[in-house]
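> with the input below, show me the fold.
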Amino acid sequence: MHTLTENPKLTRLAVMVGIAAATVGIIYGYDSSNIGGALIYLTQDFHLDAAGQGLVTTTVVVGEILGALFGGALSNRVGRKPTMVAVAATFTIFSLLSGIAPTLEFLIVARFLLGLTIGVSVVVVPVFVAESAPTRSRGAFLVLYQVATVTGIILGYLVAMALASTESWRWMLGLAAVPGVVITILLLRLPDTARWYIMKGRTAEARRTLSLIEGGAVDIEAELETITAGFATAHTSRWTDLLRGPFLRATLFVVGLGFFVQITGINAIVYYSPSIFDAMGSSDHIVQLGLSALVQVAGLVAVFIALAVIDRMGRRPVLLIGIGVMILANALLVAVFAIGGGEFSGALTVFGFIGLMLFTAGFTFGFGSLVWVYAGEAMPAHLRALGATVMLTADLVANVIVGAIFPSLLEATGGAWTFAIFGVMAVLAFGFVSWLAPETKGRPLEDIGQFWQNGGSWTPKN
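The predicted structure follows:
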């Protein structure tokens, strides 16, 4: 990065990019949690058993997998911004269709289509933000996506709690259209990324966008030359490049990280917190939803801390600390369920609540924040969108597994065994991150390919 000033202020457009693009996470988070409240009443209306609850919950994630598979290629073809606008607009439509679903089959189709739009968004947004944000603030801009996601999760629970007295799952699902409309309007005001413009040979638009984003922080012409050179040496973006040296190691990292993010169990808590609190002895639906929202408030506090330290501490320390907290939280939850058995006293319920808060805080501080950072940073320019695609597809596959089996697993084995399994996954994740995760703090995006070309090191090997 060709810096001209040491501590330049962020430009107005840079701030708009960070806020408007990242807030797409609100619709992702809202959809993740509002189904938890809606399930209470869906179960009654459609006479669902545990397997049926898993089907309704994971249908959207199956759609997300398919959306993620073509999200990167779509954004390469038509642009990052048009893709995100289409995501927000279609999310609005499919949320309304979910709310008016006359039958279970109609609801499942609507949620599948909803998942397609979300799947595209989780691939494209990190790429858009990484390619637009100033290098000095890129980590914080990417963590904003997780801030928005957790905010959406909390909003989903609060809306469900407010509507609990009406028992209206239709309003719970349909109101997701409101943030969809707002975000569509915000995104329409943004330009596409300078790197996408250069990839398409639109240098004048790239120059204008860089000037508006960076202000006087960089030498614009030198930056354009650096970005252009990065694409010129990369030649093409082929899926087979992900499976060949020197980027096979990078592919292993992004696929493994994406899988561990979800297989460690966070969405079991997001989707099924009311059911977990029911297993802990809390039978009042409003209390279940309120406690679920409080758990996510702890996560929001943790992600704000990550936002403050990500560009100072670095990526690896933040990620490892977060996973370590998840391991401790799992140990506490295993103990609570093992001691409580089928009978929970007030004290055990409090410790269980603390365990869920610690688990969520550890996740949002580490995995929740860093998955978006690495989705935007882990790959060189020509493979960035494809790398984000395979990372977040692996994430969503694990999400389907957890979402589908958790209700039956909790019912069949109890909380102690369930959280013991998640704890083992977290320990494996800690070892995986220690082995492969690169430290990308302060590195220009155009330099990241060198890390993998050097065999996983910033220093060339002789």
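> okay, CA-based contacts and neighbour counts for the rest of this
Fine.
> is it true that Val125 touches Val85?
No: under the criterion of C-alpha atoms under 8 Å, Val125 makes no contact with Val85, lying 10.7 Å away.
> of these two, who's got more company?
Per other C-alpha atoms under 10 Å, whichever of Val125 and Val85 has more neighbours is Val125, with 27 against 22.
> what's the neighbour count on Asp219?
Neighbour tally, Asp219, other C-alpha under 10 Å: 17.
> so what's it closest to, chain neighbours aside?
The shortest distance from Asp219 to any non-neighbouring residue, by C-alpha to C-alpha, 6 or more residues apart in numbering, is to His2 (5.7 Å).
> wait, the one you found sits on Val218?
Yes: in this structure, His2 is within contact of Val218 by C-alpha under 8 Å, at 5.3 Å.
> more neighbours, these two?
Neighbour count, other C-alpha under 10 Å: between His2 and Val218, Val218 has more, with 19 against 13.
> so how far is Gly403 from the more buried one?
45 Å (C-alpha to C-alpha, to the nearest Å).
> try Gly299
The value you get for Gly299 to Gly403, if C-alpha to C-alpha is used, is 20 Å.
> and after whichever strand or helix holds Leu74, which helix or strand comes next?
Using DSSP states H and E, Leu74 maps to helix 50-78. Going down the chain from helix 50-78, the next helix or strand is helix 80-99, by DSSP H and E.
> what packs against that next one?
Packing contacts for helix 80-99, counted by 3 or more C-alpha pairs under 8 Å, 6 or more residues apart in numbering; DSSP states H and E, involve helix 50-78, helix 104-132, helix 169-174, helix 177-187.
> which of those sits most buried?
Ranked by mean neighbour count under mean count of other C-alpha atoms under 10 Å, the helices and strands packed on helix 80-99 are led by helix 104-132, which reaches a mean of 25.
> sequence B follows; please return its structure for comparison with A:
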Amino acid sequence: MTSTWTSKNIPPGGKQNVFPTTASPEHRSPTHRKAFRIGLITASAGLLVGLDTGLISEALGFIGNDFHASIRDQEWIVSVLMIGASVGSLGAGTFSARFGRRLVLMMAMVLMFIGAGLCADAFHLSQILVGRLLIGVAIGICTFTAPLYISETMSGHLRGSMVSTFSMLQSAGILAGYLLGSILSSGGHWRWMVSMPMLPAALLFTGCLFLPPSPSWLIARGQDDRVREVLRSLRDTPAEVEQEFNSLKQEAGKGHVSGLTLLRQQPNFRRSVLLGICLQVMQQLTGINVVMYYMPKILQNAQFGISGAAWATVLIGVINTVVGIAAIFLVNRWGRRPLLCTSAAIMAISLTIAAIITGLHLPGMSATLCLLCALLVFVGGFGLGAGPLVWTLCSEIQPLEGRDFGVGCSTLANWWADWGVSNTFLSLVSVIGFGQTFAGFAFMNVVFIVFTLMFVPETKDVSLETIETNLLAGKKLRDIGR
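Predicted structure coming up:
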């Protein structure tokens, strides 16, 4: 799965601030530094999410050899994680509301540690599947709870940068997984690879012990004195503390209609939920996770050696991380629709080139290098727009009252679409070959462009209230940002 956002990533009534604060460390107050540390600890959960993607990509071939795993077995090793993640994301909201964000994050780290341990000590393929399932549940919890906790504890000028840090650390985690896997691949040490998440999971569990409870969670439980205590430790002035406390009390005093009730009663809300689901499905049909999970196999098929394929995969991680950083600054300059269309066009062209090279079985090192370059450009194209923007749009297009429900539906759609693609790729290749498979994904990127032009609104510099008003007034989806 790619970078994950929740409904709280965008402050009510405004646009997300994705630029880090410019205050120099020596001018930051003690409370500012403490808030930054808390945000950074929580955002580190993104590193674990990405680390697994990179590591399993490198370890999959060795696991398959040791356990004589079939193509279907290998697809399930990868895709069972998405089933776990969908379960984790579904349950995260309920459990975090009842037990608190911090405790649920700690539970996710325990599941991650146990799951990685089961995989590392596996004596049968079924044990790896169980371990991967537990890791998936942990990842589903992290991708829902960590950004939610950040948005509820950080002040406005830190919220955007810390949530963006969570997303960026996912890309960094993928790169780290590729790099560690490449180092260990020369000896075929796949058990070391799959055990790697255990250390950061233990460290993050320890870090969570120092996190304060979420003020929003405390206010819902009527612990007003504790709320003020937490806010005083995280905000610079008493005025900020009182202003935020009063805002939380006012919000807690409002009655809310459940998302499911709103879905039944409000046809315009159904439109925004459907748009969010379609965006997430289209994101997965670009083929991104096929490349991220199966890159070593793709390159080995193109006559890369095992070691060469492993190190070439590291380049994918580098491109994914660097372009992800660039996308943070481009999104508020170019706008959503132009960036999405540009992203999909780059992916369509690069996959078409990959389809020609693999479909015609072009020989020689020059063809192999061209294939690698095409896949690098493809990953760069995804990171430029389709990766971060789909999550941003899914938060922006939902009305406030049903935002949790709408984003939850689109997040679940992402996991299931991810499962569907990753669970069928190797089987599809075995039937029709790499060339036609890449051509199919290239065609889906063309469909993505058409879909964007027909239905996706431009939400750059538009307040969430304006988007909500236009949506509920019945305007066409592509016009709700005007």
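> and the TM-score between them?
The TM-score (TM-score structural alignment, normalised by the length of structure 1) is 0.87; 454 aligned residues with a C-alpha RMSD of 3.2 Å.
> and of the helices and strands packed on helix 80-99 of structure 1, who's closest to Glu343 of structure 1?
Among those, the nearest to Glu343 of structure 1 by C-alpha to C-alpha is helix 50-78 (21.3 Å).
> relative to helix 80-99, how tilted is the closest one?
Put simply, helix 50-78 of structure 1 runs at 150 degrees to helix 80-99, going by axes from the mean of the first three to the mean of the last three C-alpha atoms, to 10 degrees.
> what range in structure 2 does helix 50-78 of structure 1 sit on?
Using TM-score structural alignment, helix 50-78 of structure 1 lines up with residues 71-99 of structure 2.
> which residue ranges of structure 2 form strands?
In structure 2, no segments count as strands under DSSP state E.
> these two touch, right, Ala177 of structure 1 and Leu96?
Yes: with contact defined as C-alpha under 8 Å, Ala177 of structure 1 reaches Leu96; the gap is 6.2 Å.
> show me what the lengthiest helix in structure 1 is packed against.
Looking across structure 1 with DSSP state H, the single longest helix is helix 384-436. For helix 384-436 of structure 1, the elements it packs on are helix 50-78, helix 104-132, helix 248-263, helix 266-279, helix 315-340, helix 369-377, judged by 3+ C-alpha pairs under 8 Å, 6+ apart.
> how many neighbours does the aligned residue in structure 1 for Phe438 of structure 2 have?
In structure 1, the residue matched to Phe438 of structure 2 (TM-score structural alignment) is Phe419. Phe419 of structure 1 has 23 neighbours, counted by other C-alpha under 10 Å.
> wait, Phe419 of structure 1 touches Val336, no?
No: if you go by C-alpha under 8 Å, Phe419 of structure 1 and Val336 don't touch, sitting 10.3 Å apart.
> which position in structure 2 aligns with Ser345 of structure 1?
The equivalent of Ser345 of structure 1 in structure 2 is Gly364 (alignment by TM-score structural alignment).
> just Phe106 of structure 1 next, same as before
Phe106 of structure 1 maps onto Gln127 in structure 2, by TM-score structural alignment.
> so how far is Leu134 of structure 2 from that match?
11 Å.
> cool, Val104 of structure 2 as well?
14 Å.
> for the nearest residue to Leu39 of structure 1 once chain neighbours are set aside, what are its contacts?
Nearest non-adjacent residue to Leu39 of structure 1, counting by C-alpha to C-alpha, 6+ apart: Gln53, 7.0 Å away. If a contact means C-alpha atoms under 8 Å, 6 or more residues apart in numbering, then Gln53 of structure 1 has 39, 43, 407 as its contacts.
> shared with structure 2, which of these?
Counting by both residues aligned by TM-score structural alignment, their matches' C-alpha atoms under 8 Å, those that remain in contact in structure 2 are 39, 43.
> buried ones among the contacts of Gln53 of structure 1?
39, 407 (16 or more other C-alpha atoms under 10 Å).
> Gly352 of structure 1: which of the contacts of Gln53 of structure 1 is nearest?
Among the contacts of Gln53 of structure 1, Pro407 lies closest to Gly352 of structure 1 (C-alpha to C-alpha), at 17.7 Å.
> show me what that closest one aligns to in structure 2.
That one, Pro407 of structure 1, aligns with Leu426 by TM-score structural alignment.
> measure its match to Asn320 of structure 2 for me?
On the measure of C-alpha to C-alpha, Leu426 of structure 2 and Asn320 of structure 2 end up 23 Å apart.
> again, but for Ser214 of structure 2
32 Å.
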